[in-house]
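Student: coordinates only, sequence not included:
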């Protein structure tokens, strides 16, 4: 068991689960009176929320045997979490259970993919019903399940975004969107933001602009990456820039309703368009909030003005909603709505299928027609199983008001995390909307130097050992990504927040 920091608990009548008490007993005794003055007061520990679900006993391959296969037969390039990776055998809603039966609160939802909870009963039922009818025919035939879903999906889109092509992953969706933009405009060059992640197929290794995801081989051509408009880490930004419940700690001298940083970043885009591309471009990709890059939000008004410039150059505007779609940002169903824009193409994946391989490209009928200039087929895209699952996921989102949960619980978490930022010197920035949250860790707030991996790791491992799973991201790997299924409760949030706070406290104890 990983040794946690020294802890003193003040229970104040709260009932603590046997699981959490077991963790506490493995900690060393500590008196608050012996802390240095800069170490914050130890909080009460919130009990692990109860659940009526009981996981079945695991009877499969042993952990050691699985590790042996992983080492010898699985490609080593696959990313692996934690010093001793977890082996999960069952999931239910916001919970995951490892092969030993230990329960974890999943605040990363399979990399922002499990939108309505692991094994949601309604989604499972829809899949079971469809799998007993027909699995696969390919979309050269009529498939009622996918047509029923397509009708409901495009009804959620604004304007003339009424045509959909189904694929299997976000990478496939963005690949196809690139092709459509180039075919429709007759131009080739495409703009994306630095720090953006849009997939890692060979064709997208220029659209994605995160160096630690790029191989030393020729990637896609015709891509241009403009400076990332990051109010916290970029050259310009201040305390009034973001459309978020929590603003950056940087000072801001802008007048009300104005953003000097936005203007400076737009000038950089104008400069790129002036010097680096032909008179006409194919388009621009943008995430509404950057996901893999660390939940980075842009200055208010940036995307709207940037898209306007692209349209002046004859290009299409493409919104990557792979992580921000389906109400995750709370205030809107689609992330791009917060930017007051209607894109020409929208790409969807991850939460669209709650973990089932399903993705989509939504566009206008006029742009969609470009694919008819040659034969095009995706063998599994739009299969009957995907249609049944997608429709059920969308119905759960509507029936259980998961967008409202994202808004309420997400805003609560952001405001509580902002308190931790004000209390802990190593918490540099808290940002996001709804349940699309990033917490950027630094050595100190003045320098904003990224917290190094040897200090990030123990905090992350502590949270895992206490039963909470959090993601990591950003070019430096110093951003905790909190993006749970959109069905979590305030009680779940309180437990996760208390665990993260204790992990931060443990870090201070290790380093003072």
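Tutor: All right, it came through fine. Owing to the predicted nature of the structure, the values given are computational and were not obtained by experimental measurement.

Student: When you work out contacts or count neighbours from here on, use the C-alpha atoms and nothing else.
Tutor: OK.

Student: Over to residue 347. Which of the three states is it?
Tutor: At residue 347, secondary structure determined by DSSP: H, G, I helix; E, B strand; the rest coil is strand.

Student: Actually, residue 212.
Tutor: Using three-state DSSP, the structure places residue 212 in helix.

Student: That one against residue 477, yeah?
Tutor: No - here residue 212 does not reach residue 477: they are 9.8 Å apart, not a contact under CA atoms under 8 Å.

Student: this is the comparison structure:
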């Protein structure tokens, strides 16, 4: 086995031995702590992406590390579905306490993709129906079942999804919505789901699956009333509302779950990413009535509910409730004002939008008209150039996403301080001016 002493030695091994993956951030990480990454050559970077909303309470959080270490010393694998153990029991009880509505029983797995697939199985079992409605531009995972729900063919090419009973409705993407005037959709845009059910399905709908804030689509925040209307439509058709909070959960938007920003109570809630601050863990949670539709053996996961990951999740939730979520609200309000100013100062910034510490900065070419004649044209090349400039010139790591790959994604560890956020905003300003 090689010993890696430089950035190039790591990247060379990736090129030779790891299947092709997305590594556009391109920072070989040797160690990380708090909001800082360090590469093998000793360079430090301020992390404004947190591994796609994963290390929510900061890299190497002492309480999380201690919880994981203590559990490692007891036992690593008990298989929570064969041998009951305390970390799984405690985490399930805690999630029931902190999740919205009457959600009570959880199934633990290893990732967000698995959580989404399990949620669909449960919805089908409970309702006796098979069809599912999701959103255009939504993202729910890359395995064949969850890929069918994902509304972007860039992820599907040459890999046909496994579910045939999935139908897609329009997303509340107000900045590029041809039906709405201004930069925000209206709640009536949710009626496209009603239209899709009436024209594309047989009416045998088990679930409507949505992200309360659409992450991969470019941090799309729906208007007030939109998600409420979605739930109403789902229930009118005997379907369940599945809120995919894999990316928005665990404090990201200034609430423990983004659903709390809206007057809805999901029937099933999917979770992963930030739940255990970097250890692989996913879950889907439902009310007792819905959850009990599963019979023993209907669903299983060998590594799901790993006790080390569950112990880490418990420590993560304690950290979030101990002041970090309040920090998200405080810093998010400040960041919103700063990004509004950035938008006003640069024609190339078409729109900034977000909640808490989950923000998208949509970059455009103001000289060209966008798709369907709505808004300026997306500028993916500019977004990639700004990302690279931030990394190489300012030591700031930020994501790029959106359906058109033109949205800078600001999703730092939730423990990020005002001074660190100020550094990010100033670096953004310099990058926009330079690029």
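Tutor: Perfect, thanks for sending it. What you see is a predicted model; the values in this text were computed from it and never measured.

Student: Let me see the TM-score of these two.
Tutor: Here the TM-score for the pair of chains, by TM-score structural alignment, normalised by the length of structure 2, is 0.94; 425 aligned residues with a CA RMSD of 1.6 Å.

Student: ok, back up a step: between residue 212 and residue 477 of structure 1, which one's more packed in?
Tutor: Ranked by neighbour count (other CA atoms under 10 Å), residue 212 of structure 1 and residue 477 place residue 477 first, with 21 against 10.

Student: Residue 177 of structure 1 matches what in structure 2?
Tutor: Matched by TM-score structural alignment, residue 177 of structure 1 corresponds to residue 119 in structure 2.

Student: burial count for that match?
Tutor: Every residue meeting other CA under 10 Å relative to residue 119 of structure 2 is counted, giving 27.

Student: Which element, helix or strand, includes it?
Tutor: Per DSSP states H and E, residue 119 of structure 2 falls inside helix 112-127.

Student: Superpose on structure 1 and give me the mean offset of that helix.
Tutor: Here helix 112-127 of structure 2, set against structure 1 after superposition, deviates by a mean of 0.4 Å using mean CA distance after the TM-score superposition for structure 1.

Student: Helix 112-127 and the helix or strand following that helix, what's the angle between them?
Tutor: Scanning forward in sequence from helix 112-127 of structure 2 by DSSP H and E, the next helix or strand is strand 131-135. Angle between the axes of strand 131-135 of structure 2 and helix 112-127 is 140 degrees (criterion: axes from the mean of the first three to the mean of the last three CA atoms, to 10 degrees).

Student: residue boundaries of the strands in the stretch 101-250 of structure 1?
Tutor: The residue ranges that make up the strands of the stretch 101-250 of structure 1, judged by DSSP state E, counting those that start in this stretch, are 103-106, 163-167, 190-193, 223-226.

Student: what stretch of structure 2 does the second one fall on?
Tutor: I take that to be strand 163-167 of structure 1. Residues 105-109 of structure 2 are where strand 163-167 of structure 1 lands, counting by TM-score structural alignment.

Student: To what extent is the equivalent of residue 7 of structure 2 over in structure 1 buried, counted in neighbours?
Tutor: With TM-score structural alignment defining the correspondence, residue 7 of structure 2 maps onto residue 63 in structure 1. By other CA under 10 Å, 14 other residues sit near residue 63 of structure 1.

Student: Next up, the contacts around residue 63 of structure 1.
Tutor: Contact criterion CA atoms under 8 Å, 6 or more residues apart in numbering gives 87, 99 as the residues in contact with residue 63 of structure 1.
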